[in-house]
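Student: Fold the following and give me the result.
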Amino acid sequence: MRHGVELFLDQKQELILSPQLKQSIEILRFSMDDLVSFLKEQALENPMMELEETEQTRSIEEDMNKKTERENLLELANRYDYPMPSGASSSGEDQEYSFLDFSSKSSTLKDDLLFQLNVLDIGYMERRIGEEIIDHLDDNGYLRTKPVLIANEMGVAEEDIEDVLQIIREFEPKGIACETLEQCLLHQIKSDDLITRQLIENHLEDIAYNRMNVISKTLGISIKEVLEKVEYIKTLNPKPGASYNTNQPIKYIVPDATIEKVDEEYQIIMHDEYLPQIHISSSYRKMISEGDEEAVKFLSKKLNAAEWIISSIEQRKSTILKILEVIVETQVEFFDKGRKYLAPMSQKEVAEKLDLHESTISRATTDKYVDTPQGILELKYFFSTEMKTDSGDDVSSTAIMAMIEEIINKENKKKPLSDAKITEMLNEKGIDISRRTVAKYRENIGIPKSSMRKVYI
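Tutor: I've put the predicted structure just below:
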């Protein structure tokens, strides 16, 4: 066997993106809101850049700040939102209050449960077990770890875990610390409501699939009574911990452009006013001509960076405008008449028409919005697959979904249309579509199948 070191020459091509080019691609990808934030960050890092905020930019910021301030004040007020004592009630009637009425509103589910645990008159070990159980709850308030595993982890008997678990399940919000949906719902109903209990224990699947006749025959009660109980079950909370997870950041949509009809023609108005104006600092510009070599080298680099950002923003605007021009040219009927008239259009077709790469079209249409006669829409909305009619015309998948939705909205709710019948109706309109595709489109727009749409009374 031969051993040794050998030298090989290998020639290959690689595309290496410069930092400036990467930044240009990133700027193209930014939404309007993200771009404003990016410019402010760059202005802090680059002394050559000065931002002059427009009235519209300040308006957006003020709205966001007011919204945040309002939410903070409401949260603070809610923390100390105690109900009036029963003796102070003007009606004089006795009222029932739960723990949540009297405790300060905590920001997390865990905080509220620990508070309720700590006010109980229980021993040290029970309290430790309770803390461990609470630590094992998921965001929806369910116990996703078997009690026996918690027992093994703590070195205690499983019965001890079960005892404390039963205590916690009486805490607010109702249905907390359960292991299954059935268990969660049962803890929210009255113990003497036997029919509702039977429905939850034996007929949740029948309820999900709208099989009210099956439930009626099995329990020997009328359809009306079944529907009343089902409506009650729908008022129960299947995710008792989820209400604590609503503090999500608010996404503000600022459209890059508006499409509006002027003198029977659609025009595009780009919203440059939402971006702060970028100026090159005159004082630092002066230092370039008068400063020492090190200062000049530093400032020249920063000046080049600022000019590249300005150029990239102009390129972003130009690319979006070109795409919008293609959209306006293609979608006149959609803007005039609505969703059923959305013409089929793919990113590949637009890319070829504008002599751009398809990935550029994708970046330029993601998180970019346009205000149109049909509402504020993401640019990606206009791209859809196409199908053929009997006459050979193209029709978009979005238009077909609008037709399916319209057909279902007009159906007899006591005898809802099957996917096969909807397919037949579309075929009669000259649209060559299969039942399987109709089912897929129906699911895409969030409409359940016919058996689940049936209304009994």
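Student: going forward, measure contacts between C-alpha atoms and count neighbours the same way
Tutor: Noted.
Student: Next, count neighbours for Arg442.
Tutor: Other residues within reach of Arg442 by the criterion other CA atoms under 10 Å amount to 20.
Student: Beyond the host helix or strand of it, next helix or strand please.
Tutor: Arg442 is part of helix 435-444 when elements are defined by DSSP states H and E. Scanning forward in sequence from helix 435-444 by DSSP H and E, the next helix or strand is helix 450-453.
Student: here's the other one to compare against:
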Amino acid sequence: MSDFPQMSFQQRTSQIMSQSQVQKMSQTQIMSLNLLAMSSADLRNEIYSYAAKNPALEIKSDSLESGVKSSRAEVSASSRFSDNTHYGSASASGSEASDNFQAALESNADEREALTDHLEHQLNAMKLSDEEKALCLKLIYNLDEKGFHILAPISFLDGENPLHNEEFLNKCLCLVQHLDPLGTCTNNYLESLLVQAKISGNASRLTLFFLEKQEHFDLLNPPQPAKIQKKIADYLLGQKKLKFTGENEKQLEKNDYSIEEIEDSLNFIRGLDPYPARNFGSTTTNYVSPDVIVRRNEGFSSDLPSDSMQEAEPEFVVTFAREFLPKLEISKEYSSLIKSAEIKEGDNGEQAERKRAELKFARNSVNEAKVFIESVLYRESTVLKAAQEIVSAQINFFRKGSRYLAPLRQKDIAEKLGLHEATISRMANSKYLACEWGIFPIGYFFTNAIGTAKTKVESEDEKNDSKKSKALPSKDSPSDGENSVLSKEAVKYEIEQILEEHKNDKKALSDQKISDILAQKGIKVARRTVAKYRSQLNINSSYER
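Tutor: This is a model prediction of the structure:
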């Protein structure tokens, strides 16, 4: 009897642990599927957001950002586990009022001139070389609604062009910065203020000193001349001891600035605009970064014997575009903290309790960071494998172009990879594939079968019977004898080609006539379907052409 309660307790404990493991696996899977459904842009934002919340996850490098550093890099190890965080929340009525106000703002159309249009008009009026104009346009369309860089300007330089060096980049940056409004095409508000001050030509050395660095600008808080004067003296004394004195700081050491001069600098800075683009409208520009790149393999040869084709290099090389995403790693500091932690069972007291809390926090953070990295890698692996299967299924498209796009279902790819169809659907969401024919949404390659092309050789009786005979696919038809059906995009392409061939006809082709011509090519498409595809191609009806 005495053993029964103990066995029951052990069984319950085992069940609880098992349920906990199942729940943990479920959470991991949910994270993996959520990341899989994200576009590259959304995943970038999610990575930076997650890295800001989890100090054990660090961004090792980011090719699209110049000098990206985590905000916690300057935080000491001792303060990372402190309890000095303060939390607050708005009331329900306050949140509702804020939402209503935001909705009212968003309901009004922004009819102001777009910043990009305003800058481009000025640029077109300048005498620039083709290289200068091209880079300046890239810099202009790289600005956010505040007029600051989205991507690091250096990323727009062409490494293979000898003209594209740092001096050339600085020249183009200066050209855009001098356009109206002054101070756009900068990294942040402080650099914008400094550019405006330099362009004005009448900024004092003290003013330039305040705008040179963030730590100098912080001396102006609070903006009280007497306190600022004392802060300047203390700062310069500290820099002199550290031997970090810059050129402006050396000039400042030779002068004792009066209260009046500090007030003049304050008034001058107040006259500058930290956000010079605020008076202009914003245009929504969607930048598409391919998730997968497909390149034709120059080393591939179709002349090899069929037996050796399996060992030969593939015709197309499929690679995942990793350069568009930050590289992640586990914090070495947190890993070493876990390894070096020594807490004996007999240790008590506040210090031991703090160590236990820090160790628990570090372990949880590292484990969660590992799960996040594994989820990102799962996304990469799934997208890459699916893309490889798509290339294999749509090989004629990659060889000859969109005219040869074959019918393909998401279910087909799911079965080949042993995944659920919903997983492939998530994979295809907001992902792009780049190849020699352009950049396409991955969903573009999934298309239903539309027409049936007759590929069997007809008998002599059928050929002689004009009522029963149907034309074989012509040599210009995308049907190659292997596929008896055509994709939606292939039919659209055929419609475009037919209209292009007959564009100079005295009478425009009707939808029924187009359907008849398609039938002659072995493509069975109803008139209503032709009308639908013609409309999707933005081509007017025969009455309007």
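Student: Got a TM-score for the pair?
Tutor: Overlay of the two chains. TM-score (TM-score structural alignment, normalised by the length of the first structure): 0.55; 276 aligned residues with a CA RMSD of 3.2 Å.
Student: quick one on the thing from earlier: got a list of contacts for the helix holding Arg442 of the first structure?
Tutor: By CA atoms under 8 Å, 6 or more residues apart in numbering, the residues outside helix 435-444 of the first structure that reach it are Met401, Ile404, Glu405, Asp419, Ala420, Ile422, Thr423, Pro448, Lys449.
Student: roughly how far is that helix from the heart of the chain?
Tutor: For helix 435-444 of the first structure, the separation from the chain centroid amounts to 23 Å (computed by CA atoms, centre = their mean, to the nearest Å).
Student: mean shift between that helix and the second structure?
Tutor: Here the mean offset of helix 435-444 of the first structure against the second structure after fitting is 1.1 Å, by mean CA distance after the TM-score superposition for the first structure.
Student: equivalent range in the second structure for that helix?
Tutor: Aligned by TM-score structural alignment, helix 435-444 of the first structure falls on residues 527-536 of the second structure.
Student: Buried residues of the matching stretch, list them for me.
Tutor: Across stretch 527-536 of the second structure, burial judged by 16 or more other CA atoms under 10 Å covers Val530, Ala531, Tyr533, Arg534.
Student: for those, which one is nearest Pro441 of the second structure?
Tutor: Nearest to Pro441 of the second structure among those, counting by CA to CA, is Tyr533 at 18.9 Å.
Student: Any idea how many residues pack against the counterpart of Arg339 of the first structure in the second structure?
Tutor: Aligned by TM-score structural alignment, Arg339 of the first structure pairs with Ser402 of the second structure. Ser402 of the second structure has 19 neighbours, counted by other CA under 10 Å.
Student: Ser402 of the second structure contacts Ala490, doesn't it?
Tutor: Yes - counting by CA atoms under 8 Å, Ser402 of the second structure touches Ala490, with 6.6 Å between them.
Student: Just say helix, strand or coil for Val68 of the second structure.
Tutor: At Val68 of the second structure the chain is in coil, as set by DSSP: H, G, I helix; E, B strand; the rest coil.
Student: Return the distance of it relative to Glu166 of the second structure.
Tutor: Val68 of the second structure sits 19 Å away from Glu166 of the second structure, taking CA to CA, to the nearest Å as the criterion.
Student: Which one's more surrounded, those two?
Tutor: Neighbours were counted for Val68 of the second structure and for Glu166 using other CA under 10 Å; Val68 has more, 14 against 10.
Student: Since that was my last question, I'll sign off now.
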